[in-house]
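Engineer: With the sequence up front, the predicted model follows.
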Amino acid sequence: MSVIQGQMAGETALSTLGWLPASTRQVESFKEWKDFVRDNFPWLEFRNRASGQFDAEIYSQQVGCFGLSMIRTSAGEVKRTRHLAEMTDSGSIKIMWQLSGGLMVEQDDRSCSLSPGQATVCDSARPYRIQMSDQSKFAVLMLPHDYCAGWEHISESICATTLYKGASMRSVLGTLMALTAADRDKGEEDIGAVLDAIQLMVTKLLYRSAEQTGLQAYNDPRLNKARDHIIRNLSDSSFGPDDLASAMCMSRRSLYMLFEEIDTTPVKLIRELRLETAVRALLDSREKNRKITDIAFDSGFGEYATFTRLFKTRYGKTPREFREDSSK
């Protein structure tokens, strides 16, 4: 039984301490790689981008509810399309650490390129694409969604971004490697304690990374839900408090009372999130030739003059000045 098959079949309670033997496999052709991908990573498309003979090496281990793989591969690509994502019953949190070579991950209209020592995350329940450079070596940690409390509130903000490079990131990978090398005959109580510690470190890493993108996690889950609904509807310039209240199954008065907990109003949060979306686009070098008017409209501003006025009030510069200064 492979690590991923075990992980997908074992998305059960976190207290399950099944420990499958580690396995290492040498792959010497692209056909063999395709067979391996089909057996272990279902619902993916893949391409061979190797200039010569394709080869790979895969180490896999499952401990408890998570699966850890170490992969070295020739240049290639794996992709989960929207159609394939809809065919699967559930998804997983997929954290990737780059050890050598390069890796590029795309999801939710974002992409990041990893250098050795960096990490990113994606959600296998949604479409994504991963491109590996020749002789790329990386670690992959697969986890069920409920491993990180509140994952649904931060997922779309941090997938395909470079994770916070702090002690928690180094600790997670280091502890995982130590655990896979540990004596499996030791008592389950010790293993359970380590798994609990890893869960805390993973959650801290993901939330710290979310904060790095400007996403704030609120104590009241209703506020997280409201914020996420706003983000999903930002491009709709007509979206406002009444639409949000309806989506939340709340009266307008109750919605405004809820927002008093964070000392703001629905109108102000909607405006702030739209401005933050525009700022990220203006800072993105891949969008340097994109018209600022298009950025404004895609961020949910119905009038360019209103966008410019609000932007200058918030950041002290016009959008054009902001873009020019950031590119220097």
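Structural biologist: That came in fine, so what should we check first?
Engineer: switch to C-alpha atoms for all contacts and neighbour counts from now on
Structural biologist: OK.
Engineer: now for the helix or strand containing A193, which elements pack on it?
Structural biologist: According to DSSP states H and E, A193 maps onto helix 188-212. Under the contact criterion of 3 or more Cα pairs under 8 Å, 6 or more residues apart in numbering; DSSP states H and E, helix 188-212 touches helix 151-158, helix 167-180.
Engineer: what separates the closest residue to I231 other than its chain neighbours from R314, distance-wise?
Structural biologist: Sequence neighbours aside, L273 is the residue nearest to I231 in space, at 7.3 Å (criterion: Cα to Cα, 6 or more residues apart in numbering). Using Cα to Cα, to the nearest Å, we find L273 at a distance of 12 Å from R314.
Engineer: So the two - more neighbours on which side?
Structural biologist: Neighbour tally, L273 and R314, criterion other Cα atoms under 10 Å: the higher count belongs to L273, 19 against 12.
Engineer: packing partners for whichever strand or helix holds R309?
Structural biologist: Using DSSP H and E, the element containing R309 is helix 304-315. Packing partners of helix 304-315 (3+ Cα pairs under 8 Å, 6+ apart): helix 292-298, helix 319-326.
Engineer: next up, a second structure to put side by side with the first:
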Amino acid sequence: MGAHIAGSAEEWVHVISESFVPLSLANVSGSFHGSAEQTVLLPGVTVTDVHTYGSSVVLRTPRLVRVAPREDYLFSLHLGGAGAVLQDEREAVLRPGGGALYDTTRPYRLVFPTDTWELVLQVPRRPLRDRVRGIDELSGRALSADHPAARVLAAFLRELAGVSKDLTPEQRAEFGLTAVDLLATALRATAGEETSAPSGRQALLRAMRSCVQEHLTDSSFTPAVLARLHGISPRYAADLFGEAGTSPAAYIRDQRLQAAHRALTDPRQSHRTIAGIAAHLGFTDRTTFTRAFVRQYGMTPADLRAGQRPA
């Protein structure tokens, strides 16, 4: 997106709605103006340097949630001025160096009575929900600037925003994953979770494998969809699965074939046709399913169901 400057409240509504999610504005001072400079780290993961001059209230109203749904979390790292985040009948007072999380699937208010400076990290819901138990209870709660985890996160985001223009796309992607991990660590610390909770590349890979299990019956579920749900690029997803000796496509296919094998050998499912089982597990073409099954198990689905042994 780059840098955008707004000289009026009307322009600012457009800037923040394009930068984040559809929003509205209230209680704006007459001389209000602002700027937002956004860097895309990964698909769906951005960091935005936001400066506002004059008072304002930013609203994600119930109507906007309904007519313009989004599946993201936003984390505001507060660096200057006064502000507060209100969501789910909770209010997080923003102090320099601290921050607060808010969820775009539910209404919220951002109150800024003075000039402010924020760094806003936007992350798809899935990566954080996979990493932070009880995350719904954390929206609208302040992350103290004095907390060690918050200090690490704040230092990283400030440095990342400052040098992002000088990074390659691959470096931005790597640092985007780091930003998500650091945010998850800080949120877990706020929630009192054990610091040994899964994080990093292995935690992400486990989360992606779990996601595949949840979507075995979705024929439109592809490696690209898997990557998008976790806020990473297809290339990064391929690297993660490559470290485990496979690829996203091969892993999805393997898990679908294993599910088909279980169904075909389950007496309780003997009434289901082979074609029906294949279609249910995302194989839209019977011939493709049979060939893949033979490569994996050395026999056709029909032979397996008939009780024959592999050749």
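Structural biologist: Nice, thanks for sending it over. No experiment lies behind these values; they were computed from the predicted model shown.
Engineer: Got a TM-score for the pair?
Structural biologist: The TM-score (TM-score structural alignment, normalised by the length of structure 2) is 0.55; 192 aligned residues with a Cα RMSD of 2.8 Å.
Engineer: The helix holding R309 of structure 1 corresponds to what range in structure 2?
Structural biologist: Under TM-score structural alignment, helix 304-315 of structure 1 corresponds to no residues of structure 2.
Engineer: Q135 of structure 1 contacts G101, doesn't it?
Structural biologist: Yes. Taking contacts as Cα atoms under 8 Å, Q135 of structure 1 lies within contact range of G101: 6.3 Å.
Engineer: higher neighbour count, these two?
Structural biologist: In this view Q135 of structure 1 and G101 are compared by other Cα under 10 Å, and Q135 has more residues nearby, 20 against 17.
Engineer: so how far is V21 of structure 2 from the residue mapped onto the more buried one from structure 2?
Structural biologist: Matched to structure 2 by TM-score structural alignment, Q135 of structure 1 sits across from D115. For D115 of structure 2, the distance to V21 of structure 2 equals 22 Å [Cα to Cα].
Engineer: Spatially central, which residue of structure 2 would that be?
Structural biologist: P124 (2.3 Å; Cα atoms, centre = their mean).
Engineer: coming back round to it: deepest in the core, which of the helices and strands packed on helix 188-212 of structure 1 is it.
Structural biologist: helix 151-158 (a mean of 20; mean count of other Cα atoms under 10 Å).
Engineer: how close does I154 of structure 1 sit to W33 of structure 1?
Structural biologist: Distance of I154 of structure 1 to W33 of structure 1, computed by Cα to Cα: 33 Å.
Engineer: Then E321 of structure 1?
Structural biologist: 50 Å.
Engineer: out of the two, which sits in the more crowded spot?
Structural biologist: Neighbours per residue (other Cα under 10 Å) separate E321 of structure 1 from W33, with W33 holding more: 20 against 11.
Engineer: Look up the closest residue to the aligned partner of the more buried one in structure 2, ignoring the ones flanking it.
Structural biologist: The pairwise alignment with structure 2 assigns W33 of structure 1 to W12, based on TM-score structural alignment. The spatial neighbour of W12 of structure 2 that comes closest, neighbours along the chain excluded (Cα to Cα, 6+ apart), is A6 at 5.2 Å.
Engineer: how about G174 of structure 1, what's its partner in structure 2?
Structural biologist: Using TM-score structural alignment, G174 of structure 1 pairs with A155 in structure 2.
Engineer: burial count for the residue nearest to R133 of structure 2 when sequence neighbours are not counted?
Structural biologist: Leaving out its chain neighbours, the residue that sits closest to R133 of structure 2 by Cα to Cα, 6+ apart is R188, at 7.7 Å. Using other Cα under 10 Å, R188 of structure 2 has 21 neighbouring residues.
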